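**Q** prediction below, plus the sequence it came from.
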Amino acid sequence: MGTPTAAPHVMVLPFPAQGHVTPLMELSHRLVDRGFQVTFVSTEPVHALVLDAMRSSSPGPAGDGSAQLNGIRLASVPDGLADGADRRDLSRFLDALSLCVPGHVERLIRETKVEWLVGDVNMGVCFQAARKLGVRVAAVFPASAACLGTLFKVPQLIEEGFPKRHGLFELAPGMPPMCPSQMPWSIDGDVAGQEVAYQLVTRNTQAARVHAEVIVCNSFRDAEAAALELFPSILPIGPLFADEELMRPVAQMLPEDTGCLPWLDARADGSVVYIAFGSFAIVNPRQFEELALGLERTGRPFLWVVRPGFTAGNELSKQAWFDEFQCRVAGRGMVVSWCPQQKVLAHRAVACFVSHCGWNSTMEGVRNGARFLCWPYFVDQFANRSYVCDIWRTGLAVSPGEDGVVTKEEVSSKVDRVAGDEGIADRARVLKDAACRCVAEGGSSHENFNRFVHLLRG
């Protein structure tokens, strides 16, 4: 028998946001399990946040610009913005990222001598630089196949009159209907910012089609049968997870409050409402108060993630009503700034998940049989809501009033309906079982991952 070929060194490059960093870190752990060397590249602000969060939970490595994480080398590149710049100005952030990062990634490729760039489609601006150096490219899309397929179809849609057409349209039965004002590049801001986002998204998608030898996504066949049939070049390898025991770090950008886990242990099965809106969503103070009062009205135990910057103005500490609210719900409600979400969703006590419907959170919920109350914020989250509410039927959506505010009555009413609906619970369990079959030995996602690994070894 011959000596087995050494697995190559790959560079993994996520878009710098939590919902992208986590699934690509999960993929990195899986590649390390197969014997690969992995260099995981973040922008400098994300790199610093990840290291700080790691140190807060356990003694971390000395900061020398790189670090080791369970066999994964962490490295960083500048993102093109000065320290202290507002990275929530998405059009400015995206513009700076596309101008700055490719050159630094090229430098890092030269230094590390990797054989593959395993890159987020949303970092497609870096793919040509890799190919120029003879490095092969594999693209990873951390959102749904339907979202990526829609981006593939944009040139054809424009020829057919999009975005001038009004109302919903669907690419195929069984796929989420699309709305021209709620496309994957839809961000807050002016028309110029929307144009920057659109140009970058379409350029990245085109780069993936031209330069990547394979495109994989964090999804599974049973979740998106219609989209995957329409776009067979997209290989689903999800739902991604780092390890069955949920012990490996997945590059959280905020310190996790693990005190919520013993708190959950003390709660009855299927009793707790879990509320988390990801790393980007921002609500105005009035909406924040309505949400708080709605949770109080339910009378149910709840675990609520209120991360720094979640409210416009970020002045919760100055709001006496919030202190009074926390006193009233003490013992029944727990408010944390961040939490180990996968462990929370896997906990027997959780009854339903009030979510912004980011795809990463959606897949984590699906994998754990969660019932959803959907509250989308931007980009692909509206299509994800359609998957949950209309196609899988594993949850309901909030309905804002004419002023755009979801009232406390709406919050409490919908939470009660989701938590008490056994049909939703049954369908969520069926979808969970399907996800488990897909990632198990012989399942479609497992086999696609094997094909992916075989290509990277080639």
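**A** Okay, I see it. Since the structure is predicted, the reported quantities are computational estimates derived from the model, not experimental observations. Numbering: from 1, shown residues only.

**Q** only C-alpha atoms for contact and neighbour calcs from this point on.
**A** OK.

**Q** ok, and what's touching stretch 234-252?
**A** 18, 21-23, 25-27, 29-30, 49-50, 53-54, 69-70, 145, 214-221, 228, 342-343, 363-364, 367, 435, 438-439, 444-446, 448-449 (C-alpha atoms under 8 Å, 6 or more residues apart in numbering).

**Q** sort out for me which of those are in helices.
**A** Among these, the ones falling in helices (DSSP state H) are 18, 21-23, 25-27, 29-30, 49-50, 53-54, 145, 228, 342-343, 363-364, 367, 435, 438-439, 444-446, 448-449.

**Q** can you select the buried ones from the contacts of stretch 234-252 in PyMOL?
**A** To isolate the buried ones among the contacts of stretch 234-252 in PyMOL, judged by 16 or more other C-alpha atoms under 10 Å, type:
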select buried, resi 18+21+22+23+25+26+27+29+30+49+50+53+54+69+145+214+215+216+217+218+219+220+221+228+343+363+364+367+435+438+439+444+445+446+448+449
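
**Q** show me the helices in the stretch 51-200 of the chain, by range?
**A** 90-112, 127-132, 145-152, 154-159, 191-211 (DSSP state H, counting those that start in this stretch).

**Q** one more to weigh against that first structure:
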Amino acid sequence: MDQTASSAKPHVLILPFCAQGHIKPMFKLGQLLCHAGLRISFVNSEHNHQNLLRQIDLLAFQAQYPEFSFLSIPDGLAVDHPRSGLTSGDLFLPPARSVMTQHLNELITGFIGRNTKPACIIADGVMCFAIHVAREFEIPSITFRTYSATCTWAYFHFKTLTQEGLVPLPEGVDMDNPVTCIQGLENLLRNRDLPIMCRYKVAARAVEFFIEETSIMAQASALLLNTFDELEAPLISKLRSIFNKIYTIGPIHSLYKSYIKSNLPQSNGLSNTSGSLVQEERSCMTWLESKPPKSVLYVSFGSVVELKQNQLLEFWHGLVNSEKFFLWVIRSDLISGEKDAGQNVPAELKEGTMDRGCIVSWAPQEEVLAHPAVGGFMTHSGWNSTLEGIAAGVPMICWPLISDQQVNSRCVSDIWKTGLDMKDKCDKVIIEQMVRDLMENKKDEIRISAEEKGRLAQESVEKGGSSYNNFEKLIEDIRSMALARAHESS
């Protein structure tokens, strides 16, 4: 492509946090912006950069996205650092942040030297050092919080919760007591629905970190959210008291498909552009083809959550005893401290799984949830998974453990009424009963609500829908940023 034509395109630098759940939606955003005619620099940590490229047919990808560049910076951790489970918190510590800040500075300096200064930086909501860097270079910044609007609003109240002595939760407190100091959520959240870090004094530094990051987020030019207006309008409205501009463009994975269809009907897409850092096992799709409609429970606890061996067995007994078909993602590192999860299980569980189950190490989740055979989703309630379940119209059983998951599961059960909340319980009898309740009630309130939310999600990403229009506005505003910079430099 002609260099002059290339450099004339607005240049956007995208910086996700160093975890799959954050990389995935921001990678989709980068592809969407590239389809819209922008030039993208997608900046991963060196560790995740290599993992992502291993899952992509790079030649095919670059043929479809010639203006999409994969770049990387060090994350400040040792090469042999596991970067998983609790150890991923080391990415929040000052040494790692200092290294990433330094190398982001150097990267942007290089762009300026080549006369390709970004028109804007879109940074993850927990990579807020990028907002300071953007200000130093006089570049507009957009913060992309990869949580729900509801959870984002809750995080803005962490400071109030700590000042009033409500966090960390006092010893012996009733976990079902309501949390009344978060405006708009007074009658929804209980102590047990706050992010897990709020329960422990030893996590006080983590709470402080998120208070600091959330405060810096408010300094960005705009907030970008992977949600849709029809799902979270009241809380999106609350966030407008903090941000002058908010772009709600979710579900991003659905918008991606809709936008390509509307603007590039000749495009057949790519075989793997999901943003997954691990290899997907597609054999499960063949297994699903042999099952009746809405007969399979899909089970996945995401890419980070770790279980104990006894918890794994409780889930396994509950699933087998429910006598329902189930497709279960068991990562090799799912069990804390073990490298080969799911091997040492009783014979009766293996037999029950042979009859009714399919186990894979990783699945093409969006395709699985959209398959007619899938009638339920047992999930850790990470936001990507929650939104993918909502978009597919599939009712959920929520078992949250970390981060935003507690808030999401409460929203699923008590606001959107698209699922059941099983937090703080891990008992085979309860699991069996919840699976039966979800899978056997074909026309109950939960299933009807799930299907309705799925319809609204789809409408939001179609041409003329709220998320589609908001994405068009985002493109328009980025082009205006680029034009303003061009005028300043001329």
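**A** Alright, I've got the coordinates. These numbers come from a predicted model, not from an experiment.

**Q** where does the TM-score land?
**A** Once superposed, the chains reach a TM-score of 0.89 (TM-score structural alignment, normalised by the length of the first structure), with 442 aligned residues with a C-alpha RMSD of 2.8 Å.

**Q** picking that back up, so which of the helices of the stretch 51-200 of the first structure gets nearest Gly358 of the first structure?
**A** helix 145-152 (11.9 Å; C-alpha to C-alpha).

**Q** residues in the second structure aligned with the closest one?
**A** Aligning helix 145-152 of the first structure against the second structure (TM-score structural alignment) gives residues 149-156.

**Q** returning to that earlier point: among the helices of the stretch 51-200 of the first structure, which is the most enclosed?
**A** Scoring these by mean neighbour count under mean count of other C-alpha atoms under 10 Å gives helix 145-152 as the most buried, with a mean of 22.

**Q** list the residues that contact the residue of the second structure sitting at the aligned position of Val125 of the first structure.
**A** Residue pairing (TM-score structural alignment): Val125 of the first structure is matched to Phe129 of the second structure. Contact analysis of Phe129 of the second structure by C-alpha under 8 Å, 6+ apart lists 97, 101.

**Q** which part of the second structure lines up with stretch 434-446 of the first structure?
**A** Residue span in the second structure matched to stretch 434-446 of the first structure, by TM-score structural alignment: 456-468.

**Q** find the nearest non-adjacent residue to the residue nearest the centre of the second structure, please.
**A** Compute the mean C-alpha point of the second structure, and by C-alpha atoms, centre = their mean the closest residue is Asn384, 3.6 Å away. Using C-alpha to C-alpha, 6 or more residues apart in numbering and skipping residues adjacent in sequence, the residue nearest Asn384 of the second structure is Gly21, 6.7 Å away.

**Q** show me the contacts for the one you found.
**A** Applying C-alpha under 8 Å, 6+ apart, the residues near Gly21 of the second structure are 303, 382, 384.

**Q** any chance of JSON lines for those residues, columns secondary structure?
**A** Shown next, in JSON lines, are the contacts of Gly21 of the second structure (DSSP: H, G, I helix; E, B strand; the rest coil):
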{"residue": "Ser303", "secondary structure": "coil"}
{"residue": "Gly382", "secondary structure": "coil"}
{"residue": "Asn384", "secondary structure": "helix"}
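
**Q** what about the equivalent of the residue nearest to Asn384 of the second structure over in the first structure, distance to Phe280 of the first structure?
**A** With TM-score structural alignment defining the correspondence, Gly21 of the second structure maps onto Gly19 in the first structure. Gly19 of the first structure sits 9 Å away from Phe280 of the first structure, going by C-alpha to C-alpha, to the nearest Å.

**Q** and Ser219 of the first structure, by the same measure?
**A** Taking C-alpha to C-alpha, one finds Ser219 of the first structure at 22 Å from Phe280 of the first structure.

**Q** map Trp383 of the second structure onto the first structure.
**A** So, by TM-score structural alignment, Trp383 of the second structure is matched to Trp359.

**Q** please apply the same query to Ile249 of the second structure.
**A** Aligned counterpart of Ile249 of the second structure in the first structure: Ile237 (TM-score structural alignment).

**Q** count the neighbours of that match for me.
**A** If you count neighbours by other C-alpha atoms under 10 Å, Ile237 of the first structure ends up with 26.

**Q** over to Ser69 of the second structure?
**A** 15.

**Q** skip the chain neighbours and tell me the closest residue to it.
**A** Ser41 (4.9 Å).

**Q** now do the SS call for that neighbour.
**A** With three-state DSSP as the basis, Ser41 of the second structure sits in strand.

**Q** counterpart of Trp392 of the first structure in the second structure?
**A** That one, Trp392 of the first structure, aligns with Trp416 by TM-score structural alignment.

**Q** just Trp338 of the first structure next, same as before
**A** If you follow Trp338 of the first structure across to the second structure using TM-score structural alignment, you land on Trp362.

**Q** quick one: the strands in the second structure?
**A** Here the second structure has its strands, by DSSP state E, at 11-15, 39-45, 68-73, 120-124, 141-145, 222-225, 246-248, 296-300, 325-329, 357-360, 374-379, 396-398, 419-421.
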